[in-house]
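> sequence first, predicted coordinates after that:
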Amino acid sequence: MVEDRPLLNLLAHLVLIVGVAVVAMPLWIAFVASTHGPNDFMSGVVPILPGPHLVENYSRMFSTGVSTSGMPPVGRMLLNSAIMALSISIGKIAISILSAFAIVYFRFPLRMLAFWVIFATLMLPVEVRIVPTYKVVADLGLLNTYAGLSIPLIASATATFLFRQLFLTMPDELTEAARIDGAGPMKFFRDILLPLSRTNIAALFVIMFIYGWNQYLWPLLVTTSSDKYTIVAGIKRMADVADAQPQWHLVMATAILAVLPPLLVVVLMQRLFVKGLVETEK
């Protein structure tokens, strides 16, 4: 039985409120900045309340972008980021779940060596292999393409490891029952393993979508044409202007718009996401 302690409940709520305020304050300041004019933040005084330019600033970013920074309308950058994030998340899950399936359910020479080689790539982040990766992408003519943005980031040792651990928890009776019913390997994978992995796939999709959406360094290197700019790299280019002051109100408007798609994905998939993280038994 949980005791009702008003003081402890009050303290817990105060801690939660303070935590939410600390997390939300930067977002609120960014939103307020996106509703003011270009000179309101140059005085050193940070406004706390929204200004009168909300519709003007956001409509400008959607219609014309920022010509002084060579930035296209924000809708194009959001589309590029969405295509990149979806390609990375779907590609990572597809490759990783098939790799884990092969490692767990098939017996072939050097099977565990292949797994540990895949697992060892966790120690090689994108920044370490970015020069040879860029050379390969450039030689294949994939600069300024969606394939160049997505394919080098698709392979995932983390997802392969997680799916392997999931498949190891599956009871052997499932495999035996499928074999007795005459199901082949791919039918067993499609009709049994995939439905049982649904929540884990959803959780990984959310994580990988946010990973792909937040990519900064790689899109900055492989995109030189404005029609392939992603939203995160676009914000950086908007802030880096050589002969003028950055238009911070437009930068902040773009930052707020960049937060919305991953937030929407998390909200829509929250139930499956949480279930996939905490579920331990099938």
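Great, that's in hand. Numbering: from 1, shown residues only.
> when you work out contacts or count neighbours from here on, use the C-alpha atoms and nothing else.
Noted.
> now residue 167: how far from residue 276?
14 Å (CA to CA, to the nearest Å).
> name the helix or strand for the most centrally placed residue in the chain, please.
Central residue of the chain (CA atoms, centre = their mean): residue 210, 1.4 Å from the mean position. Secondary structure assigned from DSSP states H and E places residue 210 in helix 198-213.
> who's in contact with that helix?
81-82, 84-86, 88-90, 92-93, 159, 232, 262, 265-266, 269, 272-277 (CA atoms under 8 Å, 6 or more residues apart in numbering).
> try 7 Å this time
For helix 198-213, the external contacting residues (CA atoms under 7 Å, 6 or more residues apart in numbering) are 81-82, 84-86, 88-89, 262, 265-266, 272-273, 275-277.
> again with stretch 39-54
Against stretch 39-54 from outside (CA under 7 Å, 6+ apart): 29, 32, 34, 35, 36, 37.
> mind listing what's buried in that stretch?
53, 54 (16 or more other CA atoms under 10 Å).
> could you do stretch 72-84 as well?
Buried, per 16+ other CA under 10 Å, within stretch 72-84: 72, 73, 74, 75, 76, 77, 78, 80, 81, 82, 83, 84.
> distance between it and the chain's centre?
In terms of CA atoms, centre = their mean, to the nearest Å, the gap separating the centre of stretch 72-84 from the centre of its chain is 14 Å.
> put this next to the previous one:
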Amino acid sequence: MVENRRWIDILTHVVLIVGIAIVALPIWITFVAASHDAVRMTQAPLPLLPGGHFWENFTATLFGSGLSGTEIAPVWRMLLNSLAMALMIAVGKIAISIISAFAIVYFRFPFRMGFFWLIFITLMLPVEVRILPTFEVVADLGMLNSYVGLSLPLIASATATFMFRQVFLTIPDELLESARVDGAGPLRFFWDILVPLSRTNIAALFVILFIYGWNQYLWPLLITTDTSMTTIVISIKQMLEAAEQTPQWNIIMMTALLAMLPPIVVVITMQKLFVKGLTETEK
């Protein structure tokens, strides 16, 4: 029994190492390409070890004018646009969803569950399905080429509302009664009790929604006509299309590397709360 268990452990670790290698290999190649000059990346065979031009490429990419031969904004500006969009989407979704769930669970009003199911049904209508009427509304309101236009149509989230509702349903009614006895009103109960108890769930949702907003492509591509409002995901696609004329793979890979950093920082910073928010079942 001990020998069988040992072989199972070895096999598990081998599979895990192979899986990590498969995931990490593209990232390593991106890092290597970002550390060589443009000429070396057009020669065969491609290098597998880092070069000596990393900081040079970093400075030229982040603070330069972007890929030569393309009409795109500086990389720092596109990173800022993506960061603003991702933060507004994540914070907006969480704020609207937690307030909606609070109203549905703790207030009694006509058609309360009907409104909840109307919110839930919107899961069947992603932005890709309603993109034309959404674009018309945003254009009529003059929100093209703006952070509000980038984020506002993507803020509503039925999934987050459902998740917060399920969290609030697990909170004992005794807490609500105790708050009433102490003279706490609805807002005091919300801020002092519900929000702290939902901290791990908020963190888990923030990580998921931040990455969701950061990786948006179709909607920003549709409503941004000004290059100063271009997001980093769109810029990488434009760089790849321009690579046939200007094969500066060191700049392209450095841009891709920079685009990975904010989501990685968010995941690492909130890792413990993220895991707890997805795994804990009781308050």
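Thanks, I have it. Just so it is clear, the structure is predicted and the values come from calculations on it, not from any experiment.
> report the TM-score for the pair.
TM-score for the superposed chains, counting by TM-score structural alignment, normalised by the length of structure 1: 0.94, backed by 281 aligned residues with a CA RMSD of 1.8 Å.
> narrow the contacts of helix 198-213 of structure 1 to those in helices?
81-82, 84-86, 88-89, 262, 265-266, 272-273, 275-277 (DSSP state H).
> which two in those residues are spaced the farthest apart?
Farthest-apart pair in these is 81 and 275; separation 26.8 Å (CA to CA).
> how far does whichever strand or helix holds residue 60 of structure 1 sit from its chain's centre?
Applying DSSP H and E as the criterion places residue 60 of structure 1 in helix 54-63. Chain-centre distance of helix 54-63 of structure 1: 25 Å, with CA atoms, centre = their mean.
> give me the mean deviation of it from structure 2.
Once fitted to structure 2, helix 54-63 of structure 1 is off its aligned match by 1.6 Å on average (mean CA distance after the TM-score superposition for structure 1).
> quick check: buried residues in that helix?
54, 57, 58, 61, 62.
> residue in structure 2 paired with the fourth one?
Aligned by TM-score structural alignment, residue 61 of structure 1 pairs with residue 61 of structure 2.
> isn't its match up against residue 250?
No. Contact status for residue 61 of structure 2 versus residue 250: not in contact, 9.0 Å apart, counting by CA atoms under 7 Å.
> follow-up on the earlier one: do you know how far the residue nearest to the centre of structure 1 is from residue 260 of structure 1?
11 Å.
> again, but for residue 56 of structure 1
19 Å.
> how about residue 126 of structure 1?
26 Å.
> okay, those two: which has more neighbours?
residue 126 (14 against 11; other CA atoms under 10 Å).
> what residues are up against that one?
Contacts of residue 126 of structure 1 (CA under 7 Å, 6+ apart): none.
> one more pass at 10 Å, please.
Residues in contact with residue 126 of structure 1 (CA atoms under 10 Å, 6 or more residues apart in numbering) are 133, 152, 153, 217, 218.
> of those residues, closest to residue 24 of structure 1?
Scanning the contacts of residue 126 of structure 1 for proximity to residue 24 of structure 1, where the rule is CA to CA, the winner is residue 217, at 25.9 Å.
> what are the boundaries of the helices in the stretch 101-250 of structure 1?
111-120, 130-139, 146-150, 157-168, 172-180, 185-188, 194-196, 198-213, 217-222, 231-239, 248-268 (DSSP state H, counting those that start in this stretch).
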